[in-house]
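>>> Got a predicted structure here, sequence first:
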Amino acid sequence: MNIREIEALNLPVSNLQASLRFYHEVFDLPILELADDVKAARLAKQLLIFSPQEVVNPIEFSVVAKDSVAALESHLANYGVDIKQPAHTVKVMGRDATAIVVADLDDNLITINTYAQKG
């Protein structure tokens, strides 16, 4: 077997329209309509598929942002995003990153990592 990448993640959401608005406005993700009226957000080559359901077990995932930490903090504050862990230093695959952990409307946790620019 030769697996190359993750194609899609299923994100449990209790209110589809509110979640679509949150991910589009807060993370500036394009929203797509797939077959059978399924909604998804595109993150590079991966899809984040919105799965309407009662959210019993929220998930956790991480994303990479190109913005400065100050810009991220300001943007999150402007949207009133629930910050679970403020900016802190972490190691990700041997690299130093600054991480901010936020929760979406269903308490799914998103770690936003940003890396120092090279050069």
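Perfect, thanks for sending it.
>>> When you work out contacts or count neighbours from here on, use the C-alpha atoms and nothing else.
Will do.
>>> these two touch, right, H24 and I31?
Yes. Under the criterion of C-alpha atoms under 8 Å, H24 is in contact with I31, at a separation of 6.7 Å.
>>> ok, the two, which is more surrounded?
Ranked by neighbour count (other C-alpha atoms under 10 Å), H24 and I31 place I31 first, with 18 against 14.
>>> how about the nearest residue to that one, chain neighbours excluded?
A41 (4.5 Å; C-alpha to C-alpha, 6 or more residues apart in numbering).
>>> Relative to the whole chain's centre, how far out is the helix or strand encompassing K84?
Element membership for K84, per DSSP states H and E: strand 82-92. Relative to its parent chain, strand 82-92 has a centroid offset of 13 Å by C-alpha atoms, centre = their mean, to the nearest Å.
>>> take a look at this one as well, against the first:
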Amino acid sequence: MKMRRIDHVVLTVSDLDRSRRFYHEVFDMPVLDDQSTADCLTLRCGHQLIRLQTTDREALQAKQPTIGSADLCLVVGDAIDDVLHHLKSYYVNVVAGPVEKYGAEGKLTSIYLRDPDENLIELAFYDNK
């Protein structure tokens, strides 16, 4: 079996509207209305999707969907200083970083923040990308 990539991830959130505003406005992720329902919202993140769901979603989901338990890394295409300024303009606190790390494509610099449900979001900046 040959895995090619991750297609989408699902985050369980307490308030779809609040999370939609955060991911759409702060991260500029387009909302895909044709794939969204009353208990699930789909956003485009590069070539992948992020789905936001509530705990009472009536669909196949994790055995114990838990709000605030995600830890994910998003690769950013902008300069880190521009992103830091952007986050500040939305009153989003950076909880750690910048720190140097290694990711799937090599050396990177990361900053960390939390979304409205306290999920840990790592924003990664590749040095040569």
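Cool, the structure landed. Nothing here was measured: the structure is a model prediction, and the numbers come from that model.
>>> Mind checking the TM-score on these two?
Once superposed, chain against chain, the TM-score is 0.87 (TM-score structural alignment, normalised by the length of the first structure); 118 aligned residues with a C-alpha RMSD of 2.0 Å.
>>> rewinding a little: what residue of the second structure takes the place of the residue nearest to I31 of the first structure?
Taking TM-score structural alignment as the criterion, the aligned counterpart of A41 of the first structure in the second structure is L43.
>>> Looks like that match contacts D28 (just checking).
No. In this structure, L43 of the second structure is not within contact of D28 by C-alpha under 8 Å, at 9.6 Å.
>>> picking that back up, tell me which strands and helices the strand holding K84 of the first structure is in contact with?
Using 3 or more C-alpha pairs under 8 Å, 6 or more residues apart in numbering; DSSP states H and E as the contact test, the elements touching strand 82-92 of the first structure are strand 95-103.
>>> what's the matching range in the second structure for the strand it packs on?
Taking TM-score structural alignment, strand 95-103 of the first structure hits residues 106-114 over in the second structure.
>>> once aligned to the first structure, how far is that stretch on average?
Stretch 106-114 of the second structure, aligned to the first structure and superposed, deviates on average by 0.9 Å (mean C-alpha distance after the TM-score superposition for the first structure).
>>> Pull the distance from that stretch to the chain's centre.
The chain centre lies 13 Å from the centre of stretch 106-114 of the second structure; the measure is C-alpha atoms, centre = their mean.
>>> and if you look at stretch 48-56 of the second structure?
11 Å.
>>> what about L43 and D28 of the second structure, which has more around it?
L43 (22 against 13).
>>> show me what contacts that one?
Y23, H24, M29, P30, V31, L32, L49, I50, R51 (C-alpha atoms under 8 Å, 6 or more residues apart in numbering).
>>> I figured the second one was touching T42, is that so?
No. With contact defined as C-alpha under 8 Å, H24 of the second structure and T42 do not form a contacting pair (10.3 Å).
>>> Between those two, which contacts overlap?
Shared contacts of H24 of the second structure and T42, defined by C-alpha under 8 Å, 6+ apart, are found at V31.
>>> ranges for the helices of the second structure?
16-21, 80-89 (DSSP state H).
>>> Just say which of these is most tucked in.
helix 16-21 (a mean of 16; mean count of other C-alpha atoms under 10 Å).
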